[in-house]
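Peer 1: A structural model of the following input is requested.
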Amino acid sequence: MREVEVIERMIAPSLESMGFRLVRVSFGGGSRPVLQIMAEPADGSGMNVEHCADISRAVSALLDVEDPIKLAYTLEVTSPGIDRPLISREDFRKYAGFDAKFESERLIDGRKRFKGVIVGIDEQDRLTVTDDKATVAVPFTEVRKAKLLLTDALLKAFAPKDPLPGDEPEEDPAA
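Peer 2: Okay, here's the model as predicted:
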């Protein structure tokens, strides 16, 4: 089992009990590798710096006890961001209707890279995406990596519903 899978299994229950969903764990880098933990609040609310700090402390304690990585590394805790990676089937269902790009493990219809609007996951467990030319269905197990594309529609859909401090409309002095 790869280090990443071991770490995912090790930390996911703790994050869930803290009210977070583990999005992705990645490990890599040069002379000082980075262990990146990407998480988000399970209730769909926004991620903040305090959340990252809480997760960092909890994960650090687990990693110190279990010690799954035998070399020096940097721990980085992040949110998935608005143009987030798409990892699970649920991600593709949740973000149906939004633009994404993804790569497949093998050639499908003569290509590996795709970009278009997510239709969803069909009954045959295929990710379906459509663009102005065609609709393509790729077996979910063949999706290598995927992410949402930053578009006006995505920004509008996930914009804060209440104005942020300082964003309130100014009063008209002539009124």
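
Peer 1: can we go C-alpha only for contacts and neighbour counts from here?
Peer 2: Noted.

Peer 1: Can you name the next helix or strand after the longest helix that the chain contains?
Peer 2: Scanning the chain for the helix with the most residues, using DSSP state H, yields helix 49-66. Where DSSP states H and E defines the elements, the next helix or strand beyond helix 49-66 is strand 74-78.

Peer 1: Here is the second sequence; please produce its structure so I can put it next to the first one:
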Amino acid sequence: MAKIKTEDLVKEAADPIAESMGFELVDVEYLKEGQNWFLRIYIDKDGGVTLEDCQTFSGKINEWLDRTDPIQSSYFLEVSSPGLDRPLKKPSDFERYLDKEIEVTLYTQLDGSKYYKGVNKGIVGENLLLIIDKDKSIEIPYKNVGSAKLYFEF
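Peer 2: Okay, the predicted model is just below:
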């Protein structure tokens, strides 16, 4: 089964399971690292997820994975929180994290750069609006956003 189809299939099953448990399904990754395959599922909830939350969700999704066996090769299942630098994948993520500082990487350059950091002002029409500094903002076509995540300075 192709990687993209595997991720989509797992997302389709994991989303209602997460929702029924009070979690948000943030992302699903199915990737090879070295000689091993990993199925990583990221969940979140208001106030953050605990290790117990991850274990409980892991048990539920593992029941589905065992029953349906959608992945032919062996793999390691990992369930975790998206972390402090949480990826923003859906328009609702940008809405949820309005006025937070984010990093955005673009598919193609805009005004000479493929990377921007600024305060998220949400998606307006077809564009993501970022405040770069007090006097400068930029509108990025949403379809040009390759990746976006919360910015956290250590």
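
Peer 1: ok so, going back, which secondary structure elements does the longest helix of structure 1 contact?
Peer 2: helix 3-17, strand 74-78 (3 or more C-alpha pairs under 8 Å, 6 or more residues apart in numbering; DSSP states H and E).

Peer 1: Report the aligned residue range of structure 2 for it.
Peer 2: With TM-score structural alignment applied, helix 49-66 of structure 1 matches the range 51-68 in structure 2.

Peer 1: can you tell me the mean distance of the matching stretch from structure 1 after alignment?
Peer 2: Relative to the matching residues in structure 1, stretch 51-68 of structure 2 has an average distance of 0.8 Å after the fit, by mean C-alpha distance after the TM-score superposition for structure 1.

Peer 1: Could you list every helix and strand in contact with the strand with the most length in structure 2?
Peer 2: For structure 2, the strand with the greatest residue count under DSSP state E is strand 113-124. Helices and strands touching strand 113-124 of structure 2, by 3+ C-alpha pairs under 8 Å, 6+ apart, are helix 91-96, strand 101-110, strand 127-133.

Peer 1: thinking again about what came up before, now the helices and strands packed on helix 49-66 of structure 1 as JSON lines including mean neighbour count?
Peer 2: Supplementary listing: these in JSON lines, determined by neighbours: other C-alpha atoms under 10 Å:
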{"stretch": "helix 3-17", "mean neighbour count": "15"}
{"stretch": "strand 74-78", "mean neighbour count": "17"}
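
Peer 1: Tell me which of the ones you listed lies nearest to Leu63 of structure 1.
Peer 2: Evaluated over these, closeness to Leu63 of structure 1 peaks at helix 3-17, with 8.1 Å, by C-alpha to C-alpha.

Peer 1: which residues in structure 2 does that closest one align to?
Peer 2: Per TM-score structural alignment, the counterpart of helix 3-17 of structure 1 in structure 2 is residues 6-20.

Peer 1: Contacts made by that stretch with the rest, please.
Peer 2: Residues outside stretch 6-20 of structure 2 that contact it (C-alpha atoms under 8 Å, 6 or more residues apart in numbering): 24-25, 27-30, 43, 57, 60-61, 64, 70-71.
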